[in-house]
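Novice: Sharing a model that was predicted from the sequence below.
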Amino acid sequence: MSAIIASFLLIIGSIFCLVAALGMLRLPDTLIRMHAATKAGTLGAGFILAAEAMAAGELGTTLKAVAVIVFLLLTAPVAAHLIGRAAYRQGIQLFHKTWIDELGQTIQKAPGDTNQADPKVREK
């Protein structure tokens, strides 16, 4: 029975990883791509690790898999945020259908910040 559950988890994880890869290829800009990499990639890796823990059936392997899943859930959103913020500050163009630019408004209001992208680049 545990082999069937592990197979099911592995298939689900593989589908999430495929969706993450397709999202990285098809989505239009860096800020939108980071969502595919973070959300679907983390879920895919989590399901694959859960399948490994289920298939192994040992306490040591299960604890290692749980530790890696927790580490992924804690670090992936922070990494995506930092990548998106760095890309924005480097002046990478937003998708032309992006309506709200809250970070641009915050950066324009920050006094004394010399490491800013040119706000005129973002204007339409």
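Specialist: Good, I have the coordinates.
Novice: contacts and neighbour counts: CA atoms only from here.
Specialist: OK.
Novice: Give me the distance from the one helix or strand V66 maps to to the chain's centre.
Specialist: Counting by DSSP states H and E, the element that carries V66 is helix 59-89. The chain centroid and the centroid of helix 59-89 are separated by 9 Å, computed with C-alpha atoms, centre = their mean, to the nearest Å.
Novice: which helices and strands does it pack with?
Specialist: helix 30-35, helix 41-56 (3 or more C-alpha pairs under 8 Å, 6 or more residues apart in numbering; DSSP states H and E).
Novice: tell me the SS of G112?
Specialist: coil (DSSP: H, G, I helix; E, B strand; the rest coil).
Novice: From Y88, how far off is it?
Specialist: Relative to Y88, G112 is positioned 18 Å away (C-alpha to C-alpha, to the nearest Å).
Novice: what does T98 give?
Specialist: Distance from T98 to Y88, by C-alpha to C-alpha: 13 Å.
Novice: Look at those two and report which has more neighbours.
Specialist: The neighbour comparison of T98 against Y88 (other C-alpha atoms under 10 Å) goes to Y88, with 19 against 8.
Novice: Second structure follows, compare the two:
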Amino acid sequence: MSGEILGTVATALCLLIGSGFIIVGVIGLLKFNDPMTRLHAPTKVGTIGIGMLLLASMIHSFVLGETSVHEILIMAFLFVTAPISAHFIAKVSIHRRSCDTPPAPPRDDTWSTLSAPEADRKSESTVQE
């Protein structure tokens, strides 16, 4: 087998894997009802799917004898921005109270919740006056 055939097979395999991940993400996005559960399908699975499609593009351009770094830049941007945007969407959903509230922590009632300690609430009210 020549390198060109191996590259074509690797490109096809990456395209199939990426397409499979994207289809799973789309099905999850359509199936889930709550905005918080909808976040997981496109952000987690879609990122891997798009990454595989970009990898297929890089392999294909390498097989043709061309170099392309655009895909690396797109992957870096995607892997940095997708988790951040998912985090912001989740925080907005929590603050708007459009989803179930997070469970109460076992020992401390202010850690990782929207509650504030009583001392902080008193200091905020004196600052606002």
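Specialist: In hand now; what should we look at? Quantities reported herein were computed from a predicted structural model and do not represent experimental measurements.
Novice: Give the equivalent position in structure 2 for M54 of structure 1.
Specialist: Using TM-score structural alignment as the criterion, M54 of structure 1 maps onto I59 of structure 2.
Novice: And for its match, nearest residue in space, chain neighbours not counted?
Specialist: The shortest distance from I59 of structure 2 to any non-neighbouring residue, by C-alpha to C-alpha, 6 or more residues apart in numbering, is to T11 (6.0 Å).
Novice: check which helix or strand covers that neighbour.
Specialist: Using DSSP H and E, T11 of structure 2 falls in helix 3-31.
Novice: Quick check: which helices or strands does that helix pack against?
Specialist: helix 46-63.
Novice: residue contacts, the residue nearest to the spatial centre of structure 2?
Specialist: In structure 2, the C-alpha nearest the mean C-alpha coordinate belongs to T43, at 2.8 Å (C-alpha atoms, centre = their mean). Taking C-alpha atoms under 8 Å, 6 or more residues apart in numbering, we find T43 of structure 2 in contact with 82-83, 86.
Novice: Report the separation between it and G28 of structure 2.
Specialist: On the measure of C-alpha to C-alpha, T43 of structure 2 and G28 of structure 2 end up 11 Å apart.
Novice: Trace the residue nearest to I59 of structure 2 over to structure 1, please.
Specialist: Match for T11 of structure 2 (TM-score structural alignment): A6.
Novice: still on that earlier bit, ok, and the most crowded of the contacts of T43 of structure 2?
Specialist: A86 (17 neighbours).
Novice: Tell me the helix or strand right after the helix holding V66 of structure 1.
Specialist: helix 102-109.
Novice: Now do that next one against helix 59-89, angle only.
Specialist: 50 degrees (axes from the mean of the first three to the mean of the last three C-alpha atoms, to 10 degrees).
Novice: A56 of structure 2 versus the residue nearest to T110 of structure 2 when sequence neighbours are not counted, what's the distance?
Specialist: Leaving aside its sequence neighbours, T110 of structure 2 sits nearest to A116 (C-alpha to C-alpha, 6+ apart; 5.8 Å). A116 of structure 2 sits 49 Å away from A56 of structure 2, going by C-alpha to C-alpha.
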